[in-house]
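Enquirer: A predicted structure for the sequence below; I have some questions about it.
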Amino acid sequence: MPKGRRLKIDNIQTCCDESPFNSKVMAETIDLTGDGGVLKTVVRKAKDDAISPSDSLPLVDVHYEGTLAENGEVFDTTHEDNSIFSFEVGQGAVIKAWDIALRTMKVGEIAKITCRPEYAYGSPGSPPEIPANATLIFEVELLACKPRKGSSLGSVSDEKARLEELKKQRELAAATKEEEKKKREEAKAAAAARVQAKLDAKKGKGKGKGK
């Protein structure tokens, strides 16, 4: 992950005052790995119908802030320059904890992720910002999930628009088909009426001759 300038904060449970991640009410903490290595706490829930990273939507955009659990020091943040960090989930582009945690998040969700060294930078650390065997705390906001570049989907919004257009085309085709069916039935009824009129006319003439 990219490295940023260090900032000092007083409370490791929240980020700096300007951060949108400030939250005094924390939800239940979930052990994502079963060994306490990656803990996740939802700070802000996403909408129920929000999407999550998947094999078809592996590219994600996030805002985040990382602190050292030992002293609450911010070692990296996207909020200083309001930048967006993008990567592909599950490809080892980030630490293990992120690959694990991001798959459980939905777009719009903000979560606090606590990761032990074996799921972060391990015994080497990442000097000078991250010391050896450091437990890290991240607060991450998932902004978007997208397909890989070159995918025929283009984007989630494009796919929704495509499906909506397809739905409209199907509805139009169904309406056209129904209209054509109605016209055929009307033409058939008109033809039958003409035949019946001719038969009635012949019957009328026959009666006249027999008088």
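Expert: Sure, I can see it.

Enquirer: make it CA atoms for all contacts and neighbour counts henceforth
Expert: Will do.

Enquirer: For P131, grab the count of nearby residues.
Expert: By the criterion of other CA atoms under 10 Å, P131 has 16 neighbours.

Enquirer: again, but for F75
Expert: 19.

Enquirer: Could you do the one 10 residues further on as well?
Expert: F85 sits with 16 neighbouring residues when counted by other CA under 10 Å.

Enquirer: pretty sure it contacts D61?
Expert: Yes - contact between F85 and D61 holds when scored by CA atoms under 8 Å: they sit 5.6 Å apart.

Enquirer: Quick one: classify S52 as helix, strand or coil.
Expert: coil (DSSP: H, G, I helix; E, B strand; the rest coil).

Enquirer: For P58, see how far away it is.
Expert: Taking CA to CA, to the nearest Å as the criterion, S52 is separated from P58 by 9 Å.

Enquirer: who touches both of those two?
Expert: Contact criterion CA atoms under 8 Å, 6 or more residues apart in numbering; residues shared by S52 and P58: C145.

Enquirer: I'd say M26 and V43 touch.
Expert: Yes - counting by CA under 8 Å, M26 does reach V43; the two are 5.9 Å apart.

Enquirer: More neighbours: these two, which one.
Expert: For M26 versus V43, neighbours defined as other CA under 10 Å are more numerous around V43 (21 against 13).

Enquirer: and the comparison structure, right after this:
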Amino acid sequence: MVSDSNMDLINLTKDGNVTKRILREGAGVSSEKGNSVCVHYESFLQETNTKFDSTRDRKAEFTFNLNSGKVVEAWEIAIPTMKVGEKAEIFCTSDYGYGDEGRTHIVPRKANLRFEVELLGFWENATSAAERIASAEKKKLEGNQLFKTGLTEEALFAYRKARDYIKDLWNCEPEELEASRILIVTIQLNIAACYLKLKNYEFTIEVCKRALDRDCTNIKGYYRLAQAYLELGEFDQCIEFTKLGLEVSFKNQKSISLKQI
């Protein structure tokens, strides 16, 4: 393999023809066979360090299913070793890239390759209501872990995927429908927390209002709305939602006290 330093290269195949160097550590768990994954990447010819493809240049993420035959074998081997948020260099010989033929006008024959890949997120297939709720809960917990480690954009990706599982869930048992409603409120407010960190206050307001449409007693919804309006300098709105939150908090406390009598 061609590299400036082999000291921090990780061998991923017995023949040593696929290796990885971690440029930035990730967090959480890794993807599994059959998952859909989303990445940013840049592709280079090793010999000349010539870039021939880049999602960053196109300003578009790339999504594919693992073990679907849609990407080079080196990716199928390397990406399952990565954690969400991880950025890594992947090196491979032509046997694990585009082979003896290469890609016409793009990759020469028998070319060794280098990729810079960032794993943005992954998700599994779920069909039944129970599976979708379980998958949403799993992605929510993943988002929580990423948020705590400071990977806000990666956490936002996880929360969005969690929301996707259940946002249109309706044809199910009443208890599943209620579990979905409660869960999506939590997910929406976690998304709002990410937007606050990213200083995207308009989106914070939008998702908080969606959450309050489903649960008008959620104090976090009012609190984060007030925060967003404060940051925007819209003080009247900030005061209004602060008051509403305090009223809800008072009613909740009163209700709890009555139940204890």
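Expert: Right, received. Where do you want to start? Given the structure is predicted, the values throughout are model-derived calculations rather than measurements.

Enquirer: Confirm H63 of structure 1 sits in a strand?
Expert: Yes - using three-state DSSP, the assignment for H63 of structure 1 is a strand.

Enquirer: Number of residues surrounding it?
Expert: Quick note: H63 of structure 1 (other CA under 10 Å) scores 20 neighbours.

Enquirer: ok, whichever residue in structure 2 pairs up with it - contacts?
Expert: Aligned by TM-score structural alignment, H63 of structure 1 pairs with H40 of structure 2. Remark: with contacts taken as CA under 8 Å, 6+ apart, H40 of structure 2 is in contact with S54, T55, R56, A60, E61, F62, V117, E118, L119, L120.

Enquirer: Look up how far R103 of structure 1 lies from the residue sitting nearest the centre point of structure 1.
Expert: Against the mean C-alpha coordinate of structure 1, by CA atoms, centre = their mean, the closest residue is I51 at 2.8 Å. Using CA to CA, I51 of structure 1 is found at 10 Å from R103 of structure 1.

Enquirer: And for I30 of structure 1?
Expert: As defined by CA to CA, I30 of structure 1 lies at a distance of 14 Å from R103 of structure 1.

Enquirer: about what we covered before: keep only those of the contacts of H40 of structure 2 that are in helices.
Expert: Among the contacts of H40 of structure 2, the members falling in helices (DSSP state H) are T55, R56.

Enquirer: Just the closest of the contacts of H40 of structure 2 to E101 of structure 2, please.
Expert: S54 (21.1 Å; CA to CA).

Enquirer: Give the aligned equivalent of that closest one in structure 1.
Expert: Using TM-score structural alignment, S54 of structure 2 pairs with T77 in structure 1.

Enquirer: Counting neighbours, what do you get for that match?
Expert: 27.

Enquirer: How about S249 of structure 2?
Expert: By other CA under 10 Å, 15 other residues sit near S249 of structure 2.

Enquirer: residues in contact with stretch 191-200 of structure 2?
Expert: 147, 152-153, 155-156, 159-160, 201, 203-205, 207-208, 224, 228.

Enquirer: ok, G154 of structure 1 - how many residues close by?
Expert: Using other CA under 10 Å, G154 of structure 1 is surrounded by 13 other residues.

Enquirer: Does it touch A161 like I think?
Expert: No - counting by CA under 8 Å, G154 of structure 1 does not reach A161; the two are 10.8 Å apart.

Enquirer: Distance from the top helix by length along structure 1 to the middle of the chain?
Expert: Criterion DSSP H: the longest helix present in structure 1 is helix 156-209. Remark: helix 156-209 of structure 1 is offset 44 Å from the chain centroid, using CA atoms, centre = their mean, to the nearest Å.

Enquirer: same thing with stretch 59-72 of structure 1?
Expert: Taking CA atoms, centre = their mean, the mean C-alpha location of stretch 59-72 of structure 1 is offset from the chain mean by 21 Å.

Enquirer: and what of stretch 138-146 of structure 2?
Expert: Averaging C-alpha positions (CA atoms, centre = their mean) puts stretch 138-146 of structure 2 9 Å from its chain's average.

Enquirer: Could you do stretch 193-210 of structure 2 as well?
Expert: The answer for stretch 193-210 of structure 2 is 17 Å, by CA atoms, centre = their mean.

Enquirer: Tell me the buried residues in that stretch?
Expert: Taking 16 or more other CA atoms under 10 Å as the neighbour-count basis, stretch 193-210 of structure 2 is seen to contain the buried residues 193-196, 200-201, 203-205, 207-210.

Enquirer: what does stretch 76-85 of structure 1 give?
Expert: D76, T77, T78, H79, F85.

Enquirer: just stretch 242-253 of structure 2 next, same as before
Expert: Across stretch 242-253 of structure 2, burial judged by 16+ other CA under 10 Å covers T242, L244, G245, V248.
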